[in-house]
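Student: Provided below for reference: sequence and predicted model.
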Amino acid sequence: MPIVLYNTLSRKKETFLPLKENQVSMYHCGPTVYDRPHIGNYRAFLFPDLLRRFFEYKGYQVKQVMNLTDVDDKIIQRTHEENTTLQELTQRYIQAFFEELKLLNVQPAHHYPKATEHIPQMVRLVETLKKKGLAYESNGSVYFSIKNFPHYGRLSHLDLRTTSEVSRISQDEYSKESPQDFALWKAWTPKDKNIFWQTSLGKGRPGWHLECSAMSMEYLGESFDIHTGGIDLIFPHHENEIAQSEGASGKPFVKYWLHNEHFLLNGQKISKSLGNVLTLPELLEQGYNGAVIRYALICQHYRKRFNLDTTKSMQAAHSALEKLVYFRQDLESIQKKGEPHSEILQILHQSKDKFNQALEDDLNLPVALAALFELIKRLPLPQINQQEAKAILEFLTQADQVLGVIDFHIQHLYSTVDKKRIESLIHQRTEARRQKDFDTADRIREQLLNLGVLVQDLPNGTKWRIKGGKT
């Protein structure tokens, strides 16, 4: 089955055909580093991680780029509020961002270009647009002329024929109801203080939209496969990227535009005005580890709006992860020999097919996860032999290559466990049971339970695992 992805450009699912065989080039809009991202922002950072993991699972060679916006209107305003320098402010939040990506088991992108380190590329892009009659100067700033770019509005399905007059705007963000010539280069003003660059365009700084065009083409070329971001970036940001990039190069900029929906937090839109902005460290403080949070954020389809309940959703994510982890541990403990059972191998084959087909259908995680839980439900665990367990474990490992949660959760569970002490207590308890000293055996079991360890006595020995809790 071919891979199909929902392309915002065409508003339909399309078969994925990369520009270069067996290679995928992807660009993702990263954070604007004036503050910590809130938990809602991380959906836009986890989605490309899933996408990359899936393509690598399918055997593609992926080149992934995520920008870091380290100069824009909001950042400059924050430097004034905190009386700090641009570099001090942005570096603090860049470091925090990288630490939090690690907490969610996000694979590092191959490149994290900073806007401030690519000013020459941006200036060259603006100069090219000026030569082609797509940009003009006004009061020291340079604006893109959207009326001179016939395809403007194609991504956001905006019809300029219904707009009687196009004005200019210098702000980075504005509404879809007001298409305007946007700033490519912003002339210095006193409020910018010492944040400026002296270039052939004059004294000033780049516009936000310009940054992504220049950096994506610098690392991926004038045309590449996939660009992702939240639905809020479709207009004006991504629309303006297309105009700048295709206006300069004359070539198609991005083949597939993929956008993730936002989610509600405890039934409400995440908003500073509502006072419900929640950061990743704050959610971790509630006792949930990164694997549980990752699962809660990826288990819904990336284009579906859902409600993240910080109690019910997180508990459900923990329970689901616990089921997957315990299933893996059960399989790892199987030592029974014997001939393969055709019905068991058939169940495994069917689950593999369902898992793969779900992912190939626009990265449908809910259906892919359902295939795993159906596998757990259908398999007759007592009948499985060691050879069959090995085959099932191989599939679980492959599935987790995409999900990034099972092994990650196990690492969390056992990170604070003194394994030698537990094994010693297990041995003491086994000896007590062998000598029929059941009082001692029960006391040791209680001791293990207080350490968060569950004990299960089986015909071939004693098995132990870390009990649930929030972790």
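Tutor: Okay, I see it. Residues are numbered from 1 along each chain as shown.
Student: from here on, contacts and neighbour counts on C-alpha atoms
Tutor: Noted.
Student: how about the residue nearest to Ser170 when sequence neighbours are not counted, secondary structure?
Tutor: Nearest non-adjacent residue to Ser170, counting by C-alpha to C-alpha, 6 or more residues apart in numbering: Ala183, 5.2 Å away. Following DSSP: H, G, I helix; E, B strand; the rest coil, Ala183 is assigned to strand.
Student: likewise Arg36?
Tutor: Going by three-state DSSP: Arg36 is coil.
Student: and stretch 37-53, what's buried?
Tutor: For stretch 37-53, a neighbour-count test (16 or more other C-alpha atoms under 10 Å) marks 37-53 as buried.
Student: need the contact list for the residue nearest to Ser170.
Tutor: Ala183 sits next to 141-144, 168-172, 207 when contact means C-alpha atoms under 8 Å, 6 or more residues apart in numbering.
Student: follow-up on the earlier one: from the buried residues of stretch 37-53, which land in helices?
Tutor: With DSSP state H as the criterion, helices contain 42-53 from among those.
Student: identify the farthest-apart pair in those residues.
Tutor: Tyr42 and Arg53 (16.4 Å; C-alpha to C-alpha).
Student: this is the other structure I want to compare:
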Amino acid sequence: MSVYLYNSLSRQKEPLETLTPNQVEIYCCGVTVYDYCHLGHARSYIVWDTIRRYLMWRGYAVHYVQNFTDIDDKILNRARAEQSSMETVAQKYTAAYFEDMARLNILEADEYTYATHTIDGIKRLIHELEQKGYAYPAEGDVYYAVRQFAPYGRLSGRKLDDMQAGASGRVSTVETKKKDPADFALWKAAKPDEPAWESTWGPGRPGWHIECSAMVRDRMGDTIDIHVGGADLVFPHHENEIAQSEAATGKPLARYWMHNGMVNVGGEKMSKSLGNFTTIRQLLDASDGLSPMALRLLVLQAQYRKPIDFTESAIASAQNSWATLETGLLFGHHYGSALGWPDAEDSAFGDPAAMRIEPDSEPVKEFQAAMDDDFNTPGAIAVLFGLAKELERQGNLIVHQSKPDADAAVLQPQWQTLVCLAQILGLETSPDQANSAQANDLDDEQIEALIEQRRQAKQAKNYAAADRIRNELSAQGITLIDKPGGVTDWHRVQ
């Protein structure tokens, strides 16, 4: 069965047919490095990392390239505010990006490319566009003549005449340089106290859109398989990339365009002006914050093209869900020796690379069917939870009745299947990671007090608070077992 993906360009699902059989060229629009990464970045890069991982599992050789925009008005504004330089700001937030992505278990790209390292390629591309009649100079700037490119608007579905009719009557100094209000800058004339590069149009710096067109071409050629990014990039960024690249080469820039949905916080679009802007590290480092794997799970429980809403209840649910999944993932480490698994003492025990799972088993087939259908991660996660909940049940039987009600030889492939499939989604843990989260051990009295607080919260129908307490205990290795009559037993996971 083929992998089917939704192509934003055709607005329908299509089978993945790559330029070279069994190879995939993917370009991902990266961050503008002027601030810490926020939840929108987390959502986007978790999605593309998961799709990349899945294609690798399906046997594709994936070449994944991601850029950094390291020259931009926002970076220059931050440098002025911090009395710093463009280079210092870019280096600081590039390093922060790598720190945040590592916490979310996002694989590093095969190649990273930087706008400031591609200046020669940018200038070459602008010259080509100028020679072909798609670009024109204006007082040190260079603009793209949008109306020269007949297919403009094909990706976003926008029409130039409609855009012009909806524009305001205000005319800025920049607008007077343009032949058409819809034209956009390829090269910007130097301003005082700003970085600039020499060119035949005078000193200046590149516009945002031309950077990606040049970086794709320099690193990957004229046409790639998949171009990915957030839905907010469809227009104007990706629309303009297509116009630039395809006018220059006469070839499609990408066979498939994929876009992830936006992030809301408490039902409203995340923005600094609304005061609901949250960075990844703020969410993860808060005293009651989400664990990195719970954040990854929260993102993957939503269909990647749909909006996702970060609410208090969604965060609590994600923590609770991760606690269940983590319990299943650790099952072999906790009970493998007791169950007599022959490799339980091997040094590679628990390593997915050393596991061989049955490709024709029902869980694997269901997982693959879901992911082949436009990377349906909610469906794939449902398969994981089916496995994890059964292993959790068997673990409870071992703790309370000294033995499971399933054959030990059956439980081992179930556990290995869970571990391997979860790794494809980037959902991983280990005894060491789990133990580090349990560093602040609670004594029995503290545990009983928290259980009582949880009971009172449930009685008051404050289920979010009750879930937070359960998650706090789970993170410290305390499993709760609710029984009839409001009684809750507990035990420490060894």
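Tutor: Now that the structure is in, tell me what you want to look at. Just so it is clear, the model here is predicted, and its values are computed rather than measured.
Student: sorry, back to before: of the contacts of Ala183 of structure 1, which stay in contact in structure 2?
Tutor: On the basis of both residues aligned by TM-score structural alignment, their matches' C-alpha atoms under 8 Å, what survives of the contacts of Ala183 of structure 1 in structure 2 is 141-144, 207.
Student: narrow those residues to those that are buried.
Tutor: 141-144, 207.
Student: let's have the residues you listed in JSON lines, adding secondary structure and distance to Asn7 of structure 1.
Tutor: Listed next are these as JSON lines, based on DSSP: H, G, I helix; E, B strand; the rest coil; distance: C-alpha to C-alpha, whole Å:
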{"residue": "Ser141", "secondary structure": "strand", "distance to Asn7 of structure 1": "34"}
{"residue": "Val142", "secondary structure": "strand", "distance to Asn7 of structure 1": "31"}
{"residue": "Tyr143", "secondary structure": "strand", "distance to Asn7 of structure 1": "29"}
{"residue": "Phe144", "secondary structure": "strand", "distance to Asn7 of structure 1": "26"}
{"residue": "Gly207", "secondary structure": "coil", "distance to Asn7 of structure 1": "26"}
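Student: tell me the one of these nearest Glu322 of structure 1?
Tutor: Glu322 of structure 1 lies nearest to Gly207 out of these, by C-alpha to C-alpha, at 46.7 Å.
Student: re earlier: where's the counterpart of the residue nearest to Ser170 of structure 1 in structure 2 relative to Arg11 of structure 2, distance?
Tutor: By TM-score structural alignment, Ala183 of structure 1 lines up with Ala185 in structure 2. For Ala185 of structure 2, the distance to Arg11 of structure 2 equals 28 Å [C-alpha to C-alpha, to the nearest Å].
Student: what are the ranges of the strands in the stretch 1-150 of structure 1?
Tutor: Along the stretch 1-150 of structure 1, the segments classed as strands by DSSP state E, counting those that start in this stretch run 4-7, 12-15, 23-28, 61-66, 135-138, 141-144.
Student: any idea which of these is most buried?
Tutor: Comparing the strands of the stretch 1-150 of structure 1 by mean neighbour count (mean count of other C-alpha atoms under 10 Å), strand 141-144 ranks first with a mean of 25.
Student: counting by contacts, list what that strand packs against.
Tutor: Secondary-structure packing of strand 141-144 of structure 1 (3 or more C-alpha pairs under 8 Å, 6 or more residues apart in numbering; DSSP states H and E): strand 135-138, strand 181-187.
Student: mind giving me JSON lines with those and columns for distance to Gly221 of structure 1?
Tutor: Shown next, in JSON lines, are these (distance: least, C-alpha to C-alpha, whole Å):
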{"stretch": "strand 135-138", "distance to Gly221 of structure 1": "22"}
{"stretch": "strand 181-187", "distance to Gly221 of structure 1": "20"}
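Student: coming back round to it: just the contacts of Ala183 of structure 1 now: which is nearest Glu343 of structure 1?
Tutor: Asp172 (59.6 Å).
Student: show me which helix runs longest in structure 1.
Tutor: Counting residues, the longest helix found in structure 1 (DSSP H) is helix 312-332.
Student: mind giving me the packing neighbours of that one?
Tutor: Identification of packing neighbours for helix 312-332 of structure 1 by 3+ C-alpha pairs under 8 Å, 6+ apart yields helix 290-298, helix 386-403, helix 406-414.
Student: in that helix, what's buried?
Tutor: Using 16+ other C-alpha under 10 Å as the test for burial, helix 312-332 of structure 1 gives 313-315, 317-329, 331.
Student: before we move on, what about stretch 237-251 of structure 2?
Tutor: Neighbour-count burial for stretch 237-251 of structure 2, counted by 16+ other C-alpha under 10 Å, picks out 237-248.
Student: rebuild the residues you listed as JSON lines, extending it with secondary structure and distance to His491 of structure 2.
Tutor: JSON lines is the format used below for those (three-state DSSP; distance: C-alpha to C-alpha, whole Å):
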{"residue": "His237", "secondary structure": "helix", "distance to His491 of structure 2": "54"}
{"residue": "His238", "secondary structure": "helix", "distance to His491 of structure 2": "53"}
{"residue": "Glu239", "secondary structure": "helix", "distance to His491 of structure 2": "57"}
{"residue": "Asn240", "secondary structure": "helix", "distance to His491 of structure 2": "58"}
{"residue": "Glu241", "secondary structure": "helix", "distance to His491 of structure 2": "57"}
{"residue": "Ile242", "secondary structure": "helix", "distance to His491 of structure 2": "58"}
{"residue": "Ala243", "secondary structure": "helix", "distance to His491 of structure 2": "62"}
{"residue": "Gln244", "secondary structure": "helix", "distance to His491 of structure 2": "62"}
{"residue": "Ser245", "secondary structure": "helix", "distance to His491 of structure 2": "61"}
{"residue": "Glu246", "secondary structure": "helix", "distance to His491 of structure 2": "63"}
{"residue": "Ala247", "secondary structure": "helix", "distance to His491 of structure 2": "66"}
{"residue": "Ala248", "secondary structure": "helix", "distance to His491 of structure 2": "66"}
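Student: which of these sits closest to Cys212 of structure 2?
Tutor: Using C-alpha to C-alpha, Glu241 is the member of the buried residues of stretch 237-251 of structure 2 that lies nearest Cys212 of structure 2, at 7.0 Å.
Student: just checking, the closest one touches Ala214?
Tutor: No - with contact defined as C-alpha atoms under 8 Å, Glu241 of structure 2 does not count as touching Ala214 (9.2 Å).
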